[in-house]
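K.L.:
Compute the structure for the input listed below.
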Amino acid sequence: MRSPRPLRTLSRVLSSLTVASFLAVAAVPSAAQTKGPNSVADLADNLLDAVVNISTSQNGGSGQGNVPMPRLPEGSPFEEYFNEFFENGRPPQRRPGPGSSLGSGFVIDAEEGIIVTNNHVISDADEIVINFADGSKVNAELIGADTKTDIAVLKVDPKAHDLKAVPFGDSAQMRIGDWVMAIGNPFGFGGTVTVGIVSARNRQIGSGPYDDYIQTDAAINRGNSGGPLFNMDGEVIGINTAIISPSGGSIGIGFAIPSRLAMNVVNQLREYGETRRGWLGVRIQPVTEEIAESLGLESASGVLVSGIDKGGPAAGGKLEAGDIIIGFDGKDIDDVRELSRSVAESPVGETVTVEILRKGERMSVAIELGRLEEGEKLAEASAEEGEGEAVEVESAQLLGMTIAELTDERRAEFELSEEASGVVVTEVEEGSVAAREGVQAGDVIVEIALQSVSSPQEALDQIESLKEQGRKNALLMLASKSGELRFVTLRMN
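P.N.:
Presented below is the predicted three-dimensional model:
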């Protein structure tokens, strides 16, 4: 299997995400086709004027807008080509100079002059120029951008050109086999129309935390990035963003960001100039078959809470390490990706109901969501102070144990001395590797692999470091309630 090629450069590879917004004006007179279109001429004629070419210029500097290399799972089929593009983890340098055709975009609000494109298309630009199908050009200003989804919202003077907008449709209604049309500016050839079908849905290509691509065989090439993918009603149901290709040209495997994901981001960028995603304040991991079996679950579904961010919305006992999240705000949760998207799309400050399994008992917990961006700022501040790369956690799930900070309250609860230092084990899963080695609630983890630990975060980081080194076992020094020390070896897989 070949890896996804980026649409944004003349390099061999492309990685981008694009999205669009909700307000639209022009109604597109076209009936949905159920048996495949005999011709799409009328549909294309009504849509072409809403799709634009975008070029930029820079006074100096270089780079691709600080586009990060996608985090790909080890052994991913995409790894080879992304590595070619992002040499040493960084994209190739772009020479400063006059503007050149970089990508596509489309008008979503003719009265306000709002255009949507990819963030990477306009990132670091000193001047953004919108090129229309009739050859005219107008300058645009950046309203807001989101690096996580690679979306940017632009604004032009609506009086400077006669604008035509296109509406968003519901990507969730698209079925595999439905006809779609792509319009964009591949290789600088403006106003190019291609037709295909929805080949697959919910594709993950490792490009970001909200991967959920529509796959299509409509021909998409470099320069289509930021352009719309239409249904046969002329509604935007996706944003063309990446391709798989050995040469950079289309071989019939392209990816588009679904409109359902795009609309919320674009609306926030229009209103605030930035995103405001919900934040639950937990560390999560998939429920594997092994975890499901150890917890007595019927199936490996839901999301395991492995840690609670200190000071986050779920702190203070609302959620605990070891909880299994099975529902969020009335929706069933089957996996990590589904929970991440559901939380991010929820309004900041909203009180949501989280359905969990705790020690086999189903219960509901009400939590007021925080703002993800504020949580990230806390993490950055923590990293700058040398406290780790993430917000400190007050409790965590580790090798079959629930561990927590050694506070005065917990010293009293487990009858521990003032001299005890480390992290306290508050609970041990029955049948876990820790239970088999005789670890008990009230034991204190003093060291992991001969390195002292003083917080749940340090314990998590130390175990992760051992795994990265290829180690299979972790050597723990434990202190009992009486202060007696002993070593145990716990298998990490």
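K.L.:
C-alpha from now on. contacts and neighbour counts both.
P.N.:
Fine.
K.L.:
now the strands: where do they sit in the stretch 201-350 of the chain?
P.N.:
All strands of the stretch 201-350 of the chain, identified by DSSP state E, counting those that start in this stretch, fall at 213-216, 228-230, 236-244, 254-258, 278-279, 282-286, 303-309, 324-328, 331-332.
K.L.:
Redo the ones you listed as CSV? Include mean neighbour count and distance to residue 487.
P.N.:
Compiled in CSV, the strands of the stretch 201-350 of the chain are given as follows (neighbours: other C-alpha atoms under 10 Å; distance: least, C-alpha to C-alpha, whole Å):
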stretch, mean neighbour count, distance to residue 487
strand 213-216, 27, 48
strand 228-230, 30, 59
strand 236-244, 32, 51
strand 254-258, 30, 51
strand 278-279, 26, 38
strand 282-286, 19, 28
strand 303-309, 26, 24
strand 324-328, 23, 30
strand 331-332, 15, 42
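K.L.:
Quick one: closest of those to residue 199.
P.N.:
Residue 199 lies closest, by C-alpha to C-alpha, to one member of the strands of the stretch 201-350 of the chain: strand 213-216, at 4.8 Å.
K.L.:
Quick one: residues in contact with the closest one.
P.N.:
With contacts defined as C-alpha atoms under 8 Å, 6 or more residues apart in numbering, strand 213-216 is touched by 196-204, 238, 252-258.
K.L.:
Could you also give me the structure for this next sequence, so I can compare it with the first?
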Amino acid sequence: MIRFNFKALSACALSTALAATVSTVLLPMTPAVAQVRVLPDFTDLVEQVGPSVVNIRTLEKISPRSAPGGQFDPDMLEFFRRFGLPIPNIPNGPRQSPPPGHGQQPNQEEQPRGVGSGFILTSDGMIMTNAHVVDGADEVIVTLTDKREFKAKIIGADKRSDVAVVKIEATGLPAVKVGDVSRLKVGEWVMAIGSPFGLENSVTAGIVSAKQRDTGDYLPFIQTDVAINPGNSGGPLINMRGEVVGINSQIYSRSGGSMGISFSIPMDEAVRVSEQLRATGRVTRGRIGVQIEQVTKEVAETNGLGTPYGALVRGVETGGPADKAGVEAGDIIIKFDGKKVEKSSDLPRMVGGTKPGVKSNLTVFRRGASKDLTVTIAEIEAEKTAAKTPEKTPKESKMAQAMGLELSDLTDAVKKELKIKGGVQVNAASGAAARAGLRQGDVILSVANVAVASVAGFEKIVADLDKSKPVNILYRRGDWAQYTVIRFNP
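P.N.:
A predicted model of the protein is given here:
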């Protein structure tokens, strides 16, 4: 115990002694102070990566009569040209007559289309940018940080991934270092360099907000809060090691400017695309011929899957790779080449990244059991137009009417044409059936995993169902067998 002679202590000394005593007693009970990190300094990164970032201007050859610039006076046109801004197109706007002294314009003239960014991928002049930056351009001008300008050749552009590669004739250029996207963490500091609104070499910074953000069919985007604006497109997203981990591609905005949500193409995906563009000028992707959607809790429960995951097959292309492999509408694809399909958007990326002609393994969940199938990957092509099935006289069906359906039996000729053994045709769909996506001309093949042979058979199957639960429907539309779920009480 600590004792004091209060008579011998002055007020000041007493106060000091008490403070020391309290400090001594309470100090061990004070919680540990959280480690404070100093905010990052980006100056070294800018010096390191800045020379590898380029400004990209695109030009378009247009006729003066159809030029959008014909709607503005020459001073306004000069403003847009001087600052490298795209000239607004107002088809119904008032046209200005050329002022006196302006001579006859040539048959064609080059007008600025837009401004974007890019970065040097190789020292011999390969430059990566967005496909939408160079799309439709007749001429591409690349400006380096040392103010040298080059006319660039478009090597290839892929609209699906929004990646493009252009080439300038130069050597000894400062190429970027490509980073490992798998090491990127949410909350990590990142930096962007680009030309927002034509303002070259603008630097902005922020953190990674999310990874694997689904905003496209073939790419899981990196989401950040880095300020990205029009003109930043195609520029690099850089980590604190000075490595490029993404290509700035999209923003979420209600105003056209930055609102703190931006998306970048992961560099590993971009490199794979660029390698194909540099080799062949185009990107080849795989397909298996299925229509898919997310597996909901209801679908998982009605199929006995339990936890909702995988990709629900809503439709199978007749004669397509999946059809030949034995995939059926209503199957849930849970694995592709041994890799788990967590969500439906995973499957197009897995299949699309597989070379056409390769045999891959599919694991499907069908009627309570898993089944392995082998599918030969085909090359992506335009979807076929569904054929229309002939209409038939409807038959009375109370159960069908309760679902919003008018049905009729199929003739033997129609069954032969569609290469099916049974089914009933939809003559009209409303209510619950319409909400489920059914429409006139569809052919219902099964209900609740039970094959339908006729309207009478449909009536019997539906009569035995629990109307408080959703029921799955397998149907045919044109060349596609498809799958949906009807809810009696939405």
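K.L.:
Tell me which residue is most central in the first structure.
P.N.:
Nearest residue to the geometric centre of the first structure (C-alpha atoms, centre = their mean): residue 209, 1.7 Å.
K.L.:
Residue 365 of the second structure matches what in the first structure?
P.N.:
The alignment partner of residue 365 of the second structure in the first structure, by TM-score structural alignment, is residue 357.
K.L.:
check which helix or strand covers that match.
P.N.:
strand 351-358 (DSSP states H and E).
K.L.:
Taking strand 324-328 as reference, get the angle to that strand.
P.N.:
Calculated by axes from the mean of the first three to the mean of the last three C-alpha atoms, to 10 degrees, strand 351-358 of the first structure forms an angle of 150 degrees with strand 324-328.
K.L.:
Can you tell me what sits against strand 351-358 of the first structure?
P.N.:
Here strand 351-358 of the first structure makes contact (C-alpha under 8 Å, 6+ apart) with 322-330, 362-369.
K.L.:
Just the buried ones from these?
P.N.:
322-328, 367-369 (16 or more other C-alpha atoms under 10 Å).
K.L.:
wait, doesn't residue 107 of the first structure sit right on residue 130?
P.N.:
No - contact status for residue 107 of the first structure versus residue 130: not in contact, 10.6 Å apart, counting by C-alpha atoms under 8 Å.
K.L.:
okay, those two: which has more neighbours?
P.N.:
residue 107 (30 against 23; other C-alpha atoms under 10 Å).
K.L.:
What does the more buried one correspond to in the second structure?
P.N.:
Checking TM-score structural alignment: residue 107 of the first structure goes with residue 120.
K.L.:
ok, that match - contacts?
P.N.:
Taking C-alpha under 8 Å, 6+ apart, we find residue 120 of the second structure in contact with 52-54, 126-128, 173-176.
K.L.:
Just the buried residues out of the residues you listed, in ChimeraX syntax.
P.N.:
With 16+ other C-alpha under 10 Å as the criterion, this ChimeraX line picks the buried residues out of the contacts of residue 120 of the second structure:
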select :52,53,54,126,127,128,173,174,175,176
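K.L.:
ok, back up a step: now the common contact residues for residue 107 and residue 130 of the first structure.
P.N.:
The contact sets of residue 107 of the first structure and residue 130 overlap at residue 52 (C-alpha under 8 Å, 6+ apart).
K.L.:
To what extent is residue 180 of the second structure buried, counted in neighbours?
P.N.:
15.
K.L.:
so how far is residue 479 of the second structure from the alignment partner in the second structure of residue 281 of the first structure?
P.N.:
If you follow residue 281 of the first structure across to the second structure using TM-score structural alignment, you land on residue 289. Using C-alpha to C-alpha, to the nearest Å, one gets 11 Å for the distance from residue 289 of the second structure to residue 479 of the second structure.
K.L.:
These two - which one has more neighbours?
P.N.:
Remark: of residue 289 of the second structure and residue 479, residue 289 carries more neighbours, 24 against 18, as counted by other C-alpha under 10 Å.
K.L.:
Could I get the contacting residues of that one?
P.N.:
Contacts for residue 289 of the second structure (C-alpha under 8 Å, 6+ apart) come out as 316-317, 320-323.
K.L.:
Could you identify the most distant pair in the residues you listed?
P.N.:
316 and 321 (9.1 Å).
K.L.:
Now do the same contact list for whatever residue of the second structure lines up with residue 165 of the first structure.
P.N.:
Using TM-score structural alignment, the partner of residue 165 of the first structure in the second structure is residue 175. Residues near residue 175 of the second structure by C-alpha under 8 Å, 6+ apart: 52, 119-123.
K.L.:
mind running it again at 7 Å?
P.N.:
52, 120-123 (C-alpha atoms under 7 Å, 6 or more residues apart in numbering).
K.L.:
for it, helix, strand, or coil?
P.N.:
coil (DSSP: H, G, I helix; E, B strand; the rest coil).
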